[in-house]
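In: after the sequence you'll find the predicted model.
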Amino acid sequence: MTIRILIADDEALLRMAFSMVLDAQPDLEPIGEAGNGADAVRLAVELRPDVVLMDVRMPGTDGIEATRQILRNCPHTRVLILTTFDLDEYAFAGLKAGASGFLLKNTRPEELLAAIRTVAAGDAVVSPRVIRRLLEKFRPHLPDPAATAPDERLSRLSSREREVLVQVGAGRSNAEIAAALHLAEATVKSHLGRILQKLELRDRVQAVIFAYESRLIRPS
């Protein structure tokens, strides 16, 4: 199935470059370009893309607010934020607005293409490094696990799935989890898929939040 993509960036040359990279892929189709956030929202509502490549800093409506508006009006569209600035505030704001991923614009083309396919399939693309930094910075603002009742959905998980979820909540990558639990990386990926299904979670980011809210991990 072809993945339809809207490109939102205030630099025309970057829009053209992204479009050329996407056009070369048989399963990816660039369907529109926007030079500002307001146009991105308008085109998303009109074209209903599967994925929006969203710049953060654009004139008028910025990429974060545009993401919020797009997901409110087009709940089945996924947003992948691309920015020049490796700032925690941008990553946190974008994820809070509902974005499914956060990448730097200097990401290699093959990584960008893989990220687009990943978010289109319903998963999130946020590096474990970014997750760890966000947890360190915003941990004081997370819900206090001691003040909330354990989530009943935890009972759906096997003991091994709980172990994997704890590792995910700590911001570790699949490779790191595999090494820590002496598993194959493919096995970790399978466990994570079942965890998301059983807990009714959208992606890895929601799994991290769930791990805190359900007391599997305590802020420290």
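Out: Now that the structure is in, tell me what you want to look at. On a predicted model such as this, the values are computed, not experimentally measured, just so you know.
In: make it CA atoms for all contacts and neighbour counts henceforth
Out: OK.
In: tell me how many other residues surround residue 205.
Out: Residue 205 has 21 neighbours, counted by other Cα atoms under 10 Å.
In: could I get the full set of strands for this structure?
Out: 3-8, 28-34, 51-55, 78-83, 101-104 (DSSP state E).
In: which helix is the longest one in the protein?
Out: Longest helix of the chain, by residue count under DSSP state H: helix 185-199.
In: mind listing what's buried along that one?
Out: 185, 188, 189, 191, 192, 193, 195, 196, 199 (16 or more other Cα atoms under 10 Å).
In: what sits against the third one?
Out: This points to residue 189. residue 174 (Cα atoms under 8 Å, 6 or more residues apart in numbering).
In: below is structure B, check it against A:
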Amino acid sequence: MSTRVLLVDDQVMFVENLKVVLETYAPELTIVGIANDGQEAIRKARDLSPDIILMDVRMPGLDGVGATERILKEFPRVQIIMLTVFDDDEYVYQALNRGARGYLLKNMRPAALVSSIKAVLDGAVLISPVAAQKLVAGRANTRPSEAKHEAPDWLALLGAREREVLSLLLEEMSNSEIAEKLFISESTVRNYISGIYNKIGVENRFQAIRVSRLYRSFL
């Protein structure tokens, strides 16, 4: 059964290009509709029953953050990913606090975007590396004496399964070993690891282990 996708963006050219990208790189996703503002997104969510919504943040009238909150009140099982050209940390907080499952920048490569969508469908919460770094930097002025006793901001973005995967990464397990341990496929492990990289704001396994080792007791 294919995954039903609703696209929401006030920039017609962008949303049409996004439709082509998804149809090309992820034929298992079915684009069931396009909306150009938050109000239309709410109506089409009711009419089309999408599984996942890719939602622009800044739109005239009702913006993506407000539309996300209203849609999820009616349809809590819908997965919503915010797509934006901005990495404003206030929008990141607002979107995630209202239930968005991801906050990604529009300039992502097609393959990375598709991988992120699949990770969200598998239960992950995703955030672009740039936005994740801003979230972490937002607490950079915390006094050292306090920092030792506080979990990092990115930890709150990790789902339960992502924490399990990260704990096993810290044990230096391979992807195949993690898959066997958690009874999931290696491709699912890779999706979780990609989500972990995005949220921590790192680019590879070594960096993820180095950063997260300091907070192992919080996992």
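Out: That came in fine, so what should we check first? Because the structure is a prediction, the values reported are computed rather than measured.
In: would you mark the buried spots in stretch 190-205 of the second structure?
Out: Result for stretch 190-205 of the second structure [16+ other Cα under 10 Å]: buried residues 190-202, 205.
In: of those residues, which belong to helices?
Out: 190, 191, 192, 193, 194, 195, 196, 197, 198, 199, 200, 205.
In: among the residues you listed, which pair sits farthest apart?
Out: 190 and 200 (15.3 Å; Cα to Cα).
In: Serialize the strands of the first structure to a markdown table and add fields for mean neighbour count.
Out: Formatted as a markdown table, the strands of the first structure follow (neighbours: other Cα atoms under 10 Å):
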| stretch | mean neighbour count |
| --- | --- |
| strand 3-8 | 24 |
| strand 28-34 | 19 |
| strand 51-55 | 27 |
| strand 78-83 | 27 |
| strand 101-104 | 22 |
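In: any chance of those in a markdown table, with distance to residue 20 of the first structure too?
Out: Formatted as a markdown table, these follow (distance: least, Cα to Cα, whole Å):
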| stretch | distance to residue 20 of the first structure |
| --- | --- |
| strand 3-8 | 11 |
| strand 28-34 | 9 |
| strand 51-55 | 14 |
| strand 78-83 | 16 |
| strand 101-104 | 18 |
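In: returning to that earlier point: out of the ones in helices among the buried residues of stretch 190-205 of the second structure, the closest to residue 107 of the second structure would be?
Out: residue 198 (14.6 Å).
In: now the residue sitting furthest away from the middle of the second structure: how far from residue 162 of the second structure?
Out: Relative to the centre of the second structure, the most outlying C-alpha is that of residue 145, 31.5 Å out, by Cα atoms, centre = their mean. Noted for residue 145 of the second structure: a distance of 28 Å to residue 162 of the second structure, by Cα to Cα, to the nearest Å.
In: likewise for residue 24 of the second structure?
Out: Applying Cα to Cα to residue 24 of the second structure and residue 162 of the second structure gives a distance of 29 Å.
In: more neighbours: which of the two?
Out: Per other Cα under 10 Å, whichever of residue 24 of the second structure and residue 162 has more neighbours is residue 162, with 23 against 12.
In: now the more buried one: how far from residue 82 of the second structure?
Out: Distance from residue 162 of the second structure to residue 82 of the second structure, by Cα to Cα: 20 Å.
In: same check on residue 124 of the second structure?
Out: 14 Å.
In: which residues are common contacts for the two?
Out: By Cα under 8 Å, 6+ apart, the residues touching both residue 124 of the second structure and residue 82 are residue 101.
In: residue contacts, residue 86 of the first structure?
Out: Residue 86 of the first structure touches residue 104, counting by Cα under 8 Å, 6+ apart.
In: circling back to that earlier point, so the residue farthest from the centre of the second structure sits in a helix?
Out: Yes: under DSSP: H, G, I helix; E, B strand; the rest coil, residue 145 of the second structure sits within a helix.
In: quick one: it and residue 76 of the second structure, what's the gap?
Out: Taken as Cα to Cα, the span from residue 145 of the second structure to residue 76 of the second structure is 40 Å.
In: residue 104 of the second structure now?
Out: On the measure of Cα to Cα, residue 104 of the second structure and residue 76 of the second structure end up 20 Å apart.
In: that'll do, ta.
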